[in-house]
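In: A predicted structure for the sequence below; I have some questions about it.
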Amino acid sequence: DTFRRKAQMLLLTLPSAGTLMPSSWTIKRVKLLAKNPVAFGGFADIYKGSYNGCTVALKCLRLNTYFTSEDHEKIRSKFRREALLWKDLKHPHILPFLGIDIETFPTSYACLVAPWMSRGTILTYLQDNEPPTTEVDRLIFETAQGLVYLHSRDVVHGDLHSPDLQSNILLDENLHIRLADFGLAKIANNANFSTSSNNGGVYRYMAPELVAPLLLVALTEEDKVNSHKSPASDVFAFGMIGWQVRCDYLSINGSLLY
């Protein structure tokens, strides 16, 4: 396991392999089920498809024509790093990585393929079903378990959030949590292994030490050292999500917090 992690870190930092995708990751005969994307991101669109008889989600890179060739290279490199980090994450509460599709959208560079989460996001599930409080607590606990696993692998998620439809906290068909979206993930304690810059994320879920530099607030030297995404900033985001889930649940059924 230690050897695999070292090999992974080496691959993440090889400049010459910045945009190359290993052929062993490629999967074939992915079929598109809808022409239009079901969701949009900063540099990627999400499509619904099928693979081996199962419904899947395709995260497809969007390379806008007004970007420079240098921009395209940087975006491809970050996309590859996301795939490399995600590929080795295997846990009951992490969205599985199935492979890379390069046939469906040849001009998009590549699509990352994962199982389709038919139950949607944690918030939409709570709003649509109004489960008992014990069920809400179970979902929060499973979110924590997924995060603990990431940190045990020295991976900082960096972008946990749950604003309704754009949440990256999903539910599978058995109503278990699956953490997704590793576009801003990084290897803990090493900025060179980040899949993105430090300033990405949703403000509501960002720890104060991450928000201050974005607001051009004067920072002490200690603040500068701590103003990087870390396991601690992931825990802050988790706390915000737990509070939001509980508050949204209360507004739905009017029950007491405890």
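Out: Cool, got the structure. Everything numeric here is computed off the predicted structure, so don't read it as measured data.

In: Please make it C-alpha for all contacts and neighbour counts, starting now.
Out: Will do.

In: list the contacts for the closest residue to S233 other than its chain neighbours?
Out: Among residues not flanking S233 along the chain, A207 sits closest, at 5.4 Å (CA to CA, 6 or more residues apart in numbering). By CA atoms under 8 Å, 6 or more residues apart in numbering, the contact set of A207 is 233, 236-237.

In: take a look at this one as well, against the first:
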Amino acid sequence: MPDQFLGVFNSFNNGLTSNHVLAVEFDINMNPDMKDIDNNHVGIDVNSLISNVSARASFFSYTEGINKSLDLTTKTPTQVWIDYDGVKKIITVTLAPIRIAKPNKPLLSAPIDLSPVFLDSMYVGFSAATGPIEGSTGNHDILGWSFNKTGPAQSLDLSKLPSVTWPRKSKRKLHRDLAISASTVLVVLIITLAGILYIQRRRKYAEILEDWELEYGPQRFSYKDLYKATNGFNHKELLGVGGFGQVYRGVLPSSNAQVAVKRVSHDSKQGMKEFVAEIASMGRLRHRNLVLLLGYCRRKGELLLVYDYMPNGSLDKFLHSNEKQSLNWAQRYRIIRGIASGLLYLHEGWEKVVLHKDVKASNVLLDANFNGRLGDFGLARLYDQGENPRTTHVVGTYGYIAPELVRTGKASTSTDVFAFGAFMLEVACGQRPLKVQGLIDDMSLVRWVLEKWKEGAILDATDPRLEGDFVVEEIKLVLKLGLLCSHYNPMTRPSMRQVRQYLDGEVILPEVFMDIEGAGMTALFGNEVSNAFAMTLPSSCVSANAMSTESLLNVGR
């Protein structure tokens, strides 16, 4: 293309980190679209024709001790030195007229880390483009150049430089048609794709990119960057395998940031636009107890989700695997409170209601300071505030799925609260929701904790690895609140705002008691029967559509 893109970029890729282009431009045509400072400047460009830094063409004079202007449109030859210090990560550009030694002060000096830009194989060369206005073209001749990637380049023998034959006026138009004329010259230091290599690399990194995805900009990652970040999705970088795909550790070449890349299969374009729009929306979620969704990529039958990397992995490993050390109670309680805070943000703190729909220990990740962050929004769906959320099928993990979700297929904030209740019991007891280890017959964790409470020995339900080292009031609160959140009746469960208030000590948990008559209620799973429990709540804690205290006491009778 003519004018501003110099045959290197275009309106779609200008500025993308996947370009891997470093350039020094000598510009005699001011272009406001590229934020040019004037029509006689030098700039340093990285992956874009909008310069990182630029300055009016000039050089430092030893004799006068000042900067003197250089007119890039004159016939006077000019020397240019481009240097990069790989240790200090600084690039400099120095100018001077042809017979003057290299000044000790560069025209431009910029701290730029080129390691994300450099690839194993590079090209060095020049590019130029004509100006948009008749008569504004210019002739730029390269008289000589020297390049070295391991130290200073060899000095040019100025006596051997070719002479420039300037065209006469009568032949100027013909020369303009035949010669390479330019209003801007780029010294392009890196151009990655050429010829057959270009085709092969495009096939290797081919991905799906439709017009409607251009609006998502930075949230769209290139498959090439993710491939390189994970060393080609090497098995050594595999963090885990779940029901929705494999997760790899990666280091983005553009920023050296550590990320987690989840590969999810998708075979149809149906609904993909809406799903990607949802991902882009969720990428705006910001909370200290949520794993940040950085963006996505689509390639053939795959959807790749890019998240912040959590160095300590999932909480599940610390609770149920001997590979990790056991967490103490202070750490566990901080994690519970943090996840409650994150869920409250999803339910009430954003412009839309976000239902996570898969709250469990394996989806709680720990950062470097063992703070809990709720991750894996692969099942989440967004709903406008006030809308009635509906789903067409039950999703989630067995043991954390609320009974009404199985019956009706309708998810709600209350079904997230149920899963969070199972999660709280899991953290406090060190047991999975559907199996209590060491018992003759397996039972749900909720029923087992209820049995311990009925016996007056609720503390016996705590994780033996805690060795009794906990705050009794806190662990009793977690156990009772976990039972309350796991109540069969969704109307009885508190909201996440109430849960957070209880955990923070802002509100005292109302007395929770069992149906001591033992009439029981339908079990949480299957046809087994567990002891019923209910609670009395002050009127201020009950929502407008909640059941009365009397009806709560009669649940399941």
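Out: Structure's in. What do you need? Quantities reported herein were computed from a predicted structural model and do not represent experimental measurements.

In: ok so, going back, for Y51 of the first structure, state which of the contacts of A207 of the first structure is nearest.
Out: For these, the residue nearest Y51 of the first structure by CA to CA is A237; the value is 33.2 Å.

In: Trace that closest one over to the second structure, please.
Out: Aligned counterpart of A237 of the first structure in the second structure: A419 (TM-score structural alignment).

In: The closest residue in space to that match that isn't next to it in sequence and R465 of the second structure, how far apart?
Out: Nearest non-adjacent residue to A419 of the second structure, counting by CA to CA, 6+ apart: Y400, 4.5 Å away. Between Y400 of the second structure and R465 of the second structure the distance is 23 Å, computed by CA to CA, to the nearest Å.

In: One more: F420 of the second structure?
Out: 22 Å.

In: So for the two, which sits in the more crowded spot?
Out: Neighbours per residue (other CA atoms under 10 Å) separate F420 of the second structure from R465, with F420 holding more: 27 against 14.

In: Can you tell me the element the spatially closest residue to that one that is not a sequence neighbour falls in?
Out: Distances taken as CA to CA, 6+ apart place V359 nearest to F420 of the second structure, at 6.2 Å, with adjacent residues excluded. Assigning secondary structure by DSSP states H and E places V359 of the second structure outside every helix and strand.

In: Just to check, V359 of the second structure is in contact with Y398?
Out: No - V359 of the second structure is beyond contact range of Y398, at 11.1 Å (criterion: CA atoms under 8 Å).

In: Would you mind telling me which of those two has the busier surroundings?
Out: For V359 of the second structure versus Y398, neighbours defined as other CA under 10 Å are more numerous around V359 (28 against 12).

In: In contact with the more buried one: list those residues for me.
Out: Neighbour list for V359 of the second structure: 374, 400, 416, 419-420, 423 [criterion: CA under 8 Å, 6+ apart].

In: And it? What does it align with in the first structure?
Out: Alignment note (TM-score structural alignment): V359 of the second structure maps to L160 of the first structure.

In: what about the strands in the stretch 1-150 of the first structure?
Out: Applying DSSP state E, counting those that start in this stretch to the stretch 1-150 of the first structure gives strands spanning 31-32, 39-40, 44-51, 54-61, 99-101, 111-115.

In: Tell me which of those strands sits nearest to L150 of the first structure.
Out: L150 of the first structure sits nearest to strand 111-115 of all those, at 17.8 Å, using CA to CA.

In: sorry, back to before: closest one of the contacts of V359 of the second structure to N67 of the second structure?
Out: L374 (56.7 Å).

In: corresponding residue for the closest one in the first structure?
Out: So, by TM-score structural alignment, L374 of the second structure is matched to L179.

In: how near is its match to Q127 of the first structure?
Out: Separation of L179 of the first structure from Q127 of the first structure (CA to CA): 19 Å.

In: do I100 of the first structure as well
Out: Applying CA to CA, the value for I100 of the first structure to Q127 of the first structure is 33 Å.

In: Which of those two has more residues huddled nearby?
Out: Neighbour tally, I100 of the first structure and Q127, criterion other CA under 10 Å: the higher count belongs to I100, 24 against 16.

In: which residue lines up with that one in the second structure?
Out: In the second structure, I100 of the first structure lines up with Y296, judged by TM-score structural alignment.

In: G120 of the first structure touches N168, doesn't it?
Out: No - counting by CA under 8 Å, G120 of the first structure stays clear of N168, with 9.7 Å between them.

In: in what helix or strand does the closest residue to S196 of the first structure other than its chain neighbours lie?
Out: Leaving aside its sequence neighbours, S196 of the first structure sits nearest to L184 (CA to CA, 6+ apart; 5.1 Å). Per DSSP H and E: L184 of the first structure is located in neither a helix nor a strand.

In: could you list every residue that touches L184 of the first structure?
Out: Counting by CA under 8 Å, 6+ apart, L184 of the first structure makes contact with 82, 157-159, 194-197, 200-201.

In: Considering these, which are maintained in the second structure?
Out: Retained in the second structure: 157-159, 200-201, out of those (criterion both residues aligned by TM-score structural alignment, their matches' CA atoms under 8 Å).

In: which residues of the stretch 1-150 of the first structure fall in helices?
Out: For the stretch 1-150 of the first structure, the helices defined by DSSP state H, counting those that start in this stretch occupy 2-13, 69-87, 122-129, 133-152.

In: Likewise for the second structure?
Out: 172-178, 195-204, 223-229, 272-282, 315-320, 329-348, 403-408, 413-429, 445-454, 472-485, 496-504, 549-553 (DSSP state H).
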